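below are the sequence and a predicted model for it; my questions follow.
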Amino acid sequence: MASNPNYCDITPEIEALAAMALKNSSIDPEDYVRYDVKRGLRDLNGKGVLAGLTEVSDIVAKKVVDGKEIPCEGKLYYRGVDVEELVGGALKEGRFGFEETAYLLLLGRLPNAQELASFQEQLSYYRSLPNNFVRDVILKAPSHDIMNSLARSVLNLASYDDRADDISLPNVMRQCVQLIALFPMLAVYGYQAWNYKSGSSLYIHAPRPELSAAENILSLLRADSSYSFWEAHVLDICLILHAEHGGGNNSTFTTHVVTSSGTDTYSCMAAALASLKGPKHGGANIKVVRMFEDLKAHVRDWKDEDEVRAYLQALLDKRAFDRAGLIYGMGHAVYSLSDPRANLFKHFVEKLSQEKGRTEEYELYSLVARLGPELISGERTMYKGVSANVDFYSGFVYHMLDLPLELYTPLFAMARIAGWSAHRMEELINMSKIIRPAYRYVGEHQNYVPMEGR
């Protein structure tokens, strides 16, 4: 709550100012076509405008046949390594893979055993907050929005860094490794501070140096610090699959844009967090969970295809849930036939649902994943295919892990900080000009009128 009772009031005068801004700032949508402006930096077919080059990751959704691009099964590569092989290799060897993934993204190649052990030691070394940081920053004025809390904590860390503005590569590497190590603590402690303010008990566990990032997240969050082997491994897979996704996604592009100005690492990562917080980007899995809760409340028989299909049709017809006309978790800006992260995830989600005794819910998710694309393609003209994306399953996983809804998007950030860090350093290494696209003025010129004449 704000200390000033009028702090959040929207006065009639403010309403009038907003109405005036709406009247005088609305651009005719046809102007974007008239001036050949790629609205949202995408063409009419949804293809992104080429704005840069990267070696960090590659997203494959099309192949060339007879000189023409056609949709294909999606693939995702981190530094040229298939993410499926990255996940499979860690599981086969019985270890956690996020740390290896972070190393690969930051350094450009897979580590050997000694290099990985050294990198894990560095993460453990930096996994400690400044003295009294929890008391002076996190516990003061906690926010119900943990993304805001996380961004504030990141910005405050600059006050404790004597080299905050040093953008030399060694210093930025140190800051990035430090933030990769600290994000789970900052987010979980932020949630616990808000929970405490809401009347729950407060407990602050210290991270354990021998644990992986996934294990530490569960250990920090739960009152008894307990977790099962499979819970930690599924969460680790979540972190791997969310760690990176090309330079064009909104938060990573933000990282490039902000880095190109020469600003510090803390400001850059706070900007990326602000981007990820948006429901069109990092908050999608929350929408999926809430949609399924509504579905379960209105569909009596989860195995009745006709009943489930009728609900999904009602979603598309804007008659159900939030009446937005969307089946959340379906479709992706790049992938068409399949999202490789969702395909990879599905197997592990099924295993976790068996461990948690929630196989009926998993079967319901599978049914929606099959029916959704059929209904969408029958309703709308599609320039590409549609399929379940990674957000379709990740919210269900977090729900099965008993993770609070408030931490769903911060969990995305705990993973994506690895990719942001790789892109920040790539921009610094190759930076020559500040990123500055052009905007065309389409308003009218007007003469200045002295005050007495208005």
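Structure's in. What do you need? Residues are numbered from 1 along each chain as shown.

make it CA atoms for all contacts and neighbour counts henceforth
Noted.

SS state for S432?
At S432, secondary structure determined by DSSP: H, G, I helix; E, B strand; the rest coil is coil.

one more: the one 4 residues further on?
Under the three-state scheme (three-state DSSP), R436 adopts coil.

so what's the residue count around it?
Taking other Cα atoms under 10 Å as the neighbour definition, R436 ends up with a count of 9.

L110 contacts E100, doesn't it?
Yes. With the criterion set as Cα atoms under 8 Å, L110 and E100 qualify as a contacting pair; they are 7.1 Å apart.

neighbour count winner among these two?
E100 (24 against 17).

gap between the more buried one and L86?
With distances defined as Cα to Cα, to the nearest Å, the gap from E100 to L86 amounts to 9 Å.

R290 too?
Shown here: R290 relative to L86, a distance of 31 Å by Cα to Cα.

those two - which one has more neighbours?
Counting neighbours by other Cα under 10 Å for R290 and for L86 shows that L86 has the greater number, 21 against 16.

helix, strand or coil for that one?
helix.

if I pick it, what's in contact with it?
Listed by Cα atoms under 8 Å, 6 or more residues apart in numbering, the contact partners of L86 are 97, 101.

go on, E307?
If you count contacts by Cα under 8 Å, 6+ apart, E307 has them with 299, 301.

and it, what element?
Element membership for E307, per DSSP states H and E: helix 305-316.

next: E99.
E99 belongs to helix 98-107, assigned by DSSP H and E.

how far away from the center of its chain is that helix?
For helix 98-107, the distance between its averaged C-alpha position and the chain's averaged C-alpha position is 18 Å (Cα atoms, centre = their mean, to the nearest Å).

what helices or strands is it leaning on?
The criterion is 3 or more Cα pairs under 8 Å, 6 or more residues apart in numbering; DSSP states H and E, and the helices and strands that helix 98-107 contacts are helix 113-126, helix 213-221, helix 229-242, helix 408-430.

take a look at this one as well, against the first:
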Amino acid sequence: MNQYGDFGKETEELMTICERNDRIPPELFKEFGVKRGLRDVDGTGVLAGISNISRIDAFKTEDGKKVPCDGQLWYRGYNVIDLIHGFEGKRFGFEEVAYLLLFGELPDAAKLGAFKSMLEECRQLPTNFTRDVIMKAPSKDIMNSLTRSVLTLASYDETIADQELHTQLEQCIKLISVFPMLAVYGYHAYNHYICDDSLYIHRPQEGLSAAENLLLMLRPDKAYTELEARVLDIALVLHMEHGGGNNSTFTTRVVTSSGSDTYSVMAAALSSLKGPKHGGANIKVVEMMDDMRNHVKDWGDRDEVKNYLEQLVDKQAFDRKGLIYGMGHAVYSLSDPRARVFKSFVERLAVAKGREKDFALYSMVENLAPEVIAEKRHIYKGVSANVDFYSGFVYSMLDIPLELYTPIFAIARIVGWSAHRMEELVNMDKIIRPAYRSIMPEKAYVPLEER
């Protein structure tokens, strides 16, 4: 029995009543023209706003017809692949791209240096916050720990009620700076108090990038290679932003429109991201691939791997959900540009880690999965590997625990959330309130003794 009691049969009976009264006939959605999931039948999102922050291209027009194309992702007008090639091997990109997304333009050396200094100055927590907040009530669910920490930080901010835009921006920058600390320290608390392992808390160091400090704080010996940090840095850049329609960013817009404070907005976005249909996909990829290795004797046998994938789609393998995790995307059709550019860096890390055989298996699955899905399913657009297909593999090679996979997503995506929050504050002054059509029948009140 848990602290709230164990209701057992009573809960089952209440759930039966709930389902009976909540169930809506599916045909009514079509009859009233309701776009379920705020998406058209072909998967296109319902237009809910205008943004100047990013753009996703998955289709092009040829001879007046909409046809699938290789995906493109643009940050503030710049192709994300060009951005990565621009800083690759020269400097870490997290801070530079964060500046671009927040302020709408690429910084020069002086502005970038000043922004990095600002992030470093904000990279600290209130006195004893780690001990009094993060270490108390540790949880295996680091996303819950992260959310609790964000909400608690609000009580330390004397400007919480200040509605000035520069104050909102400062709060966003502070949270961008401390998210790695909140996530990693939350994991260490769980690993020590629940897993009975050693406890160590490393402070971030000045002059290091977000990726470097993340690895430094996570590892007992603080050690990491330049390749490890650079691949993680690119992963963070690729996860920073993905349009205003993704669930957590739309949540950011909705809660911002109500006039809520920055901390509450980011807590709501975190709660959205932690859902397995959104931010937890790369965990499922890693678990699926582990199951595949256990059931496929020869990883290099194309027919054997394809047979396993067919079993996945037929709901006969792994979690029997009928999904090949990491394949397909709600927006992209022929390819996910993030996966395309990331793959070469993943391969370099795999070679350095002696994981070439694993990388070959991932590549084979990437090639075979679209073929299997096309044979088994009716699809309206192409299916390809998305960024989550490779990000989980990268995190495993970096010895990052599964519990931190989604929090790392949040460490990157808070930059996009912050950009969208500021854009919403600058341009909008109306609460987001879509309509729901009621099909509720009117009933005459029945006195208690007559029911």
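That came through, no problem. Everything numeric here is computed off the predicted structure, so don't read it as measured data.

mean shift between the helix holding E99 of structure 1 and structure 2?
With both structures laid over each other, helix 98-107 of structure 1 and its partner residues in structure 2 are 0.4 Å apart on average (mean Cα distance after the TM-score superposition for structure 1).

hang on, the earlier thing: could you export the helices and strands packed on helix 98-107 of structure 1 as TSV, including distance to D162 of structure 1 and mean neighbour count?
Below are those laid out as TSV (distance: least, Cα to Cα, whole Å; neighbours: other Cα atoms under 10 Å):
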stretch	distance to D162 of structure 1	mean neighbour count
helix 113-126	15	15
helix 213-221	27	23
helix 229-242	30	22
helix 408-430	20	24
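
of those, which is nearest S336 of structure 1?
helix 229-242 (17.7 Å; Cα to Cα).

counterpart of the helix holding E307 of structure 1 in structure 2, which residues?
Residues 302-313 of structure 2 are where helix 305-316 of structure 1 aligns, with TM-score structural alignment as the criterion.

and the helices in the stretch 1-150 of structure 1, which stretches?
With DSSP state H, counting those that start in this stretch as the criterion, the stretch 1-150 of structure 1 has helices at 12-25, 29-34, 83-92, 98-107, 113-126, 133, 146-157.

ok, the closest residue to G108 of structure 1 other than its chain neighbours - contacts?
Across the structure, with Cα to Cα, 6 or more residues apart in numbering as the measure, the residue nearest G108 of structure 1 apart from its sequence neighbours is R79 (5.8 Å). Counting by Cα under 8 Å, 6+ apart, R79 of structure 1 makes contact with 55-58, 104-105, 108-109.

what's the farthest-apart pair in those residues?
Comparing every pair within the contacts of R79 of structure 1 by Cα to Cα identifies D58 and R109 as the most remote, at 14.5 Å.

neighbour count for those two, which is higher?
Using other Cα under 10 Å as the criterion, D58 of structure 1 and R109 rank with D58 on top: 19 against 15.

how far away is the aligned residue in structure 2 for that one from D70 of structure 2?
Under the alignment defined by TM-score structural alignment, D58 of structure 1 corresponds to R55 in structure 2. Distance of R55 of structure 2 to D70 of structure 2, given as Cα to Cα: 14 Å.

near the counterpart of V154 of structure 1 in structure 2, how many other residues are there?
With TM-score structural alignment as the criterion, the equivalent of V154 of structure 1 in structure 2 is V150. When neighbours are counted by other Cα under 10 Å, V150 of structure 2 registers 22.

what's the neighbour count on the closest residue to V150 of structure 2 other than its chain neighbours?
Counting by Cα to Cα, 6+ apart, the nearest residue to V150 of structure 2 once its immediate chain neighbours are dropped is Y263, at 6.0 Å. The tally of other residues near Y263 of structure 2 (other Cα under 10 Å) stands at 23.

same thing with D22 of structure 2?
The criterion is other Cα under 10 Å. On that basis, D22 of structure 2 has 9 neighbouring residues.

can you tell me what part of structure 2 the helix holding E99 of structure 1 aligns to?
Helix 98-107 of structure 1 corresponds to residues 94-103 in structure 2, going by TM-score structural alignment.

now, which of the contacts of R79 of structure 1 sits nearest K92 of structure 1?
Comparing the contacts of R79 of structure 1 against K92 of structure 1 with Cα to Cα picks out L104 as the nearest, at 18.2 Å.

quick check: the alignment partner in structure 1 of L236 of structure 2 vs G74 of structure 1, distance?
In structure 1, the residue paired with L236 of structure 2 is L239, using TM-score structural alignment. As defined by Cα to Cα, L239 of structure 1 lies at a distance of 19 Å from G74 of structure 1.

before we move on, what about V368 of structure 1?
Summarising the geometry, the distance separating V368 of structure 1 from G74 of structure 1, computed by Cα to Cα, is 20 Å.

next: A314 of structure 1.
Using Cα to Cα, which is the criterion applied here, A314 of structure 1 is 29 Å from G74 of structure 1.
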